[in-house]
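Chemist: Fold the following.
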Amino acid sequence: MSHKVMQAGQPTDHHVYRHLDEMTPWNDRLQVLEVVSVTDEAPEVKTFTFRSDAQTWFKYKPGQFITLDLPADDGPLMRTYTLSSTPSRPFSISVTVKAQPTSIGTRWMFQNLKPGSLVKAYGPAGHFTLFAHSASKYLFISAGSGITPMMSMLRWLSDCAPGTDVAFVNCARRPEELIFRQELELLSHRMPALSLGFIVHERSLHKSWAGHLGRIDAVRLPLFAPDLLEREVFCCGPEPFMQDIRDLLRDAGFDMAHYHQESFGEPPKEAPTEPVVFTPDGVDGVEGTGVTAVSFTMSGVEGECLPGQTVLQAARAAGVRIPAACESGLCGTCKILKLSGEVEINHNGGILDEEIEEGYILACCSRPLGKLEVEA
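Modeler: The predicted model follows:
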């Protein structure tokens, strides 16, 4: 794929109105995403909506994320974004992103992605979803752009189970930075058991505000959800915000087994760059060093994996590019096919058991147990 944004021409026959049963699910190994629209949501916040370039539909769980492979001029950027769309509307997917002062990938998207642009993506993946934690009552609590997985889940409930009891709390710095506020207020009219709570840190010169002001605390949280202890709680936002929520819940006597938060995990520590001299039994490689030979068949490259290194680290040392985002076995971006050999894989849910049985591995968290051949 070129490092320039691919601009699609005007389609002559897009078959936009095909039935779902005439289409197949999107395959991230074969297809790319086409930008359908770009929408301003709040200051420095935009929603990018995509469809498949091959007219497929999207199968995922509300709250999951995708990884975009952004072809920036200085080299590809891998960025992981939670989907704000709902799988109950499977013909397109959306990400809603906020450009921070230090953002590189998001600002590149703001400047370069337009309707018709094509971009490679991987996923969907992730376990932050109400599908895994069915309940009669929910509390969704978020700050800033952490609202995106909550909107995905709420939009799904609105379409499929509008009578669900949901307390929805969103925090922002100023009133104009409350993302999706208007849509949330509209949804509250069709979801009789949806209660909304907004809180901002400071007033604005541009928008009046008569709601809660300050930070969420032990007094305000029960106001938003008086039956807090009976709810399944989903939380997303900056880590200090999520820590505050965890502390508030524990102090209130909440059963933390019913608390869930979005997290892309911590990147693993780098393995040593110099080989450690030892020879494990049964390992094929460079004799007397413990170094394992790794063959990257699609690149036509033979590389070496030092003791303790992952397949991804070996690929980088050999000049082979394997897309990777979280590097902690969570996002699934670095999934590749193992053709021969064995690995030790220690992942965080970024790959399914059936995929492992088919021979796939995650390069970021797989360490060779002998001579290895992979499709990369």
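Chemist: contacts and neighbour counts: CA atoms only from here.
Modeler: Fine.
Chemist: Pull the residues that contact stretch 93-111.
Modeler: 44-51, 58, 70, 72, 77-79, 81-86, 145, 148 (CA atoms under 8 Å, 6 or more residues apart in numbering).
Chemist: Go again with 6 Å.
Modeler: Applying CA atoms under 6 Å, 6 or more residues apart in numbering, the external contacts of stretch 93-111 come out as 44-50, 83-85.
Chemist: Pull out the buried residues from that stretch.
Modeler: Across stretch 93-111, burial judged by 16 or more other CA atoms under 10 Å covers 93-99, 105-110.
Chemist: now stretch 230-245
Modeler: By neighbour count on 16+ other CA under 10 Å, the buried set for stretch 230-245 is 230-237, 241-242, 245.
Chemist: Span of it from start to end?
Modeler: 16 Å (CA to CA, to the nearest Å).
Chemist: neighbouring contacts of it?
Modeler: Applying CA under 6 Å, 6+ apart, the set of residues contacting stretch 230-245 is 137-143, 146, 258-262.
Chemist: Around Arg215, count how many other residues there are.
Modeler: Neighbourhood size, Arg215 [other CA atoms under 10 Å]: 16.
Chemist: Same question for Met256.
Modeler: 13.
Chemist: what ranges do the helices span in the stretch 201-350 of the chain?
Modeler: 220-224, 239-251, 311-317 (DSSP state H, counting those that start in this stretch).
Chemist: Proceed likewise with the subsequent sequence, for comparison:
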Amino acid sequence: MSFSRQGIRARLAASDTSTTERGGALQRLRDAVTWVTTPLLPDDYLHLANPLWSARELRGRIVEVRKETADSATLVIQPGWGFDFEYQPGQYIGIGVLVNGRWHWRSYSLTCPPDWSTPEHGGKRLISIAVKAMPEGFLSSHLVSGIPVGTIIRLAAPRGGFVLPNPLPEKVLFLTAGSGITPVMSMLRALDRRDLFTDVVHLHSARTADDVMFGTELRALHDRHPGFRTRLHLTAERGKFALTDLDTEIPDWRMRHTWACGPAALLDEVESHWHSAGSADELHVERFEIERSAPGQGGTVTFAKTGRTAAVDGATSLLEAGESVGVQMPFGCRMGICQTCVVTVRSGQVRDLRNGDEHREGDKAQTCISAAAGDCTLDV
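Modeler: Purely as a prediction, here's the structure:
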């Protein structure tokens, strides 16, 4: 029995016009493809029909890159087979981008509400992230100014606990700075869609008005919903926002459930301030970076299953070391929270970048927050 490339493409395209649907029809299609493609892998033929169709990994296509500020942009992505559109506002996804023959992975907060679509993209279900280019961030700069529309990327499923409860608390405060607005934007858009703004206050800090991501949309939400107030603090004009000013700016802040996201130094201050006020239980924090207070001595990291090695300094995480030599490393939050990146240390020792704790042969280590403390080998 023989099958032409054009015939396979036509049969697949005709069999399922909604590649994000789950259930029996999708599974029957996958089974049929497996049967007719032996000895080739099903993905070899699925890719010919549609590069977003894959039975072994999540993929997506960049369909729009929209500037938000001079150094930030929204990326609109059309996910392929298997993506769960019923995520919670505030969660993040992992994206993998092929640059110069190597896959680079990062995690970014979703900025869209669940099950989102737009008429300008044909009503297809989409997702969006917003990226701020960082001076030391190779991938973030590439995503903001260099990635072309149509690029196929890899995706990791939505995850994270920085989400709103159901039902929504009577009083809510969002406290954000810089790109920390991104997970909160997903929440605000979801509240807007369901008209759930009862008593919501948003206080955002940015250097100048031109640095405010989603500034126009925030003002429109403020004008449209009596139950939503957004306040902007410009640090170039007024200096860093002092948490002691909360009593003046938002007198009832102690009575509000608060979601805070921004630079690590700000979040440290927020946690201390809320704890001192006896309101720590009402505070929810999302961090984009870990505090690296205890670097290791560095060394050569060997990745046992691939045989690849990376010589790194003591501040480079094991996750970053693996990705730098093309090892497919497990990861989730990249912040030491979700435990997705845990691997076994086969030999040598590694050090937790946050507190200096060391893990030796046979121990489990979180690769996103651990670094080499001498030469070591990982079971990955």
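Chemist: What would you report as the TM-score here?
Modeler: The TM-score (TM-score structural alignment, normalised by the length of structure 1) is 0.64; 301 aligned residues with a CA RMSD of 4.6 Å.
Chemist: And the contacts of stretch 230-245 of structure 1, which of them are buried?
Modeler: For the contacts of stretch 230-245 of structure 1, a burial check counting by 16+ other CA under 10 Å picks out 137-143, 146, 259-262.
Chemist: Check the residues you listed against Leu154 of structure 1 and report the nearest one.
Modeler: Checking these against Leu154 of structure 1 by CA to CA gives Phe140 as the nearest, at 8.8 Å.
Chemist: so that closest one is in which element?
Modeler: Element membership of Phe140 of structure 1, judged by DSSP states H and E, is strand 137-143.
Chemist: just His189 of structure 1 next, same as before
Modeler: helix 181-190.
Chemist: List the contacts of that helix.
Modeler: For helix 181-190 of structure 1, contacts defined as CA under 6 Å, 6+ apart pick out Leu194.
Chemist: Report the aligned residue range of structure 2 for it.
Modeler: Mapped onto structure 2 with TM-score structural alignment as the criterion, helix 181-190 of structure 1 occupies residues 215-224.
Chemist: once aligned to structure 1, how far is that stretch on average?
Modeler: Its matched residues in structure 1 lie on average 1.6 Å from stretch 215-224 of structure 2 after superposition (mean CA distance after the TM-score superposition for structure 1).
Chemist: those helices in structure 2, which residues are they?
Modeler: 5-15, 24-37, 42-49, 138-145, 181-194, 215-224, 235-238, 246-249, 264-276, 318-324 (DSSP state H).
Chemist: closest to Pro330 of structure 2 out of those helices?
Modeler: helix 318-324 (8.2 Å).
Chemist: Whichever residue in structure 1 pairs up with Leu175 of structure 2 and Arg215 of structure 1, how far apart?
Modeler: Aligned by TM-score structural alignment, Leu175 of structure 2 pairs with Ile141 of structure 1. Noted for Ile141 of structure 1: a distance of 13 Å to Arg215 of structure 1, by CA to CA.
Chemist: How about Arg155 of structure 1?
Modeler: In this view, Arg155 of structure 1 and Arg215 of structure 1 are 26 Å apart by CA to CA.
Chemist: now do Lys46 of structure 1
Modeler: 25 Å.
Chemist: hmm, back to that, distance from the strand holding Phe140 of structure 1 to structure 2 after superposition?
Modeler: Relative to structure 2, strand 137-143 of structure 1 is 0.5 Å off (mean CA distance after the TM-score superposition for structure 1).
Chemist: Tell me the helices and strands packed up against that strand.
Modeler: Using 3 or more CA pairs under 6 Å, 6 or more residues apart in numbering; DSSP states H and E as the contact test, the elements touching strand 137-143 of structure 1 are strand 165-172, strand 232-236.
Chemist: so how far is that strand off the chain centroid?
Modeler: 18 Å (CA atoms, centre = their mean, to the nearest Å).
Chemist: what does that strand contact?
Modeler: With CA under 6 Å, 6+ apart as the test, strand 137-143 of structure 1 has contacts from 165-172, 231-237.
Chemist: Of those, just say which sits nearest to Leu196 of structure 1.
Modeler: Nearest member of the contacts of strand 137-143 of structure 1 to Leu196 of structure 1, counting by CA to CA, is Phe168, at 5.0 Å.
Chemist: quick one: what's aligned to Pro101 of structure 1 in structure 2?
Modeler: Pro101 of structure 1 maps onto Pro135 in structure 2, by TM-score structural alignment.
Chemist: Next one: that match from His142 of structure 2, what distance?
Modeler: 11 Å.
Chemist: The strand holding Phe140 of structure 1 to strand 232-236, inter-axis angle?
Modeler: Strand 137-143 of structure 1 and strand 232-236 are oriented at 10 degrees to each other (axes from the mean of the first three to the mean of the last three CA atoms, to 10 degrees).
Chemist: one step back: how about the buried residues of stretch 230-245 of structure 1 in JSON lines, adding distance to Ser366 of structure 1?
Modeler: Output for the buried residues of stretch 230-245 of structure 1, formatted as JSON lines (distance: CA to CA, whole Å):
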{"residue": "Glu230", "distance to Ser366 of structure 1": "40"}
{"residue": "Arg231", "distance to Ser366 of structure 1": "38"}
{"residue": "Glu232", "distance to Ser366 of structure 1": "34"}
{"residue": "Val233", "distance to Ser366 of structure 1": "33"}
{"residue": "Phe234", "distance to Ser366 of structure 1": "31"}
{"residue": "Cys235", "distance to Ser366 of structure 1": "30"}
{"residue": "Cys236", "distance to Ser366 of structure 1": "29"}
{"residue": "Gly237", "distance to Ser366 of structure 1": "30"}
{"residue": "Phe241", "distance to Ser366 of structure 1": "33"}
{"residue": "Met242", "distance to Ser366 of structure 1": "30"}
{"residue": "Ile245", "distance to Ser366 of structure 1": "34"}
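Chemist: tell me, how many neighbours does the aligned residue in structure 2 for Pro71 of structure 1 end up with?
Modeler: The pairwise alignment with structure 2 assigns Pro71 of structure 1 to Leu98, based on TM-score structural alignment. Leu98 of structure 2 has 13 neighbours, counted by other CA under 10 Å.
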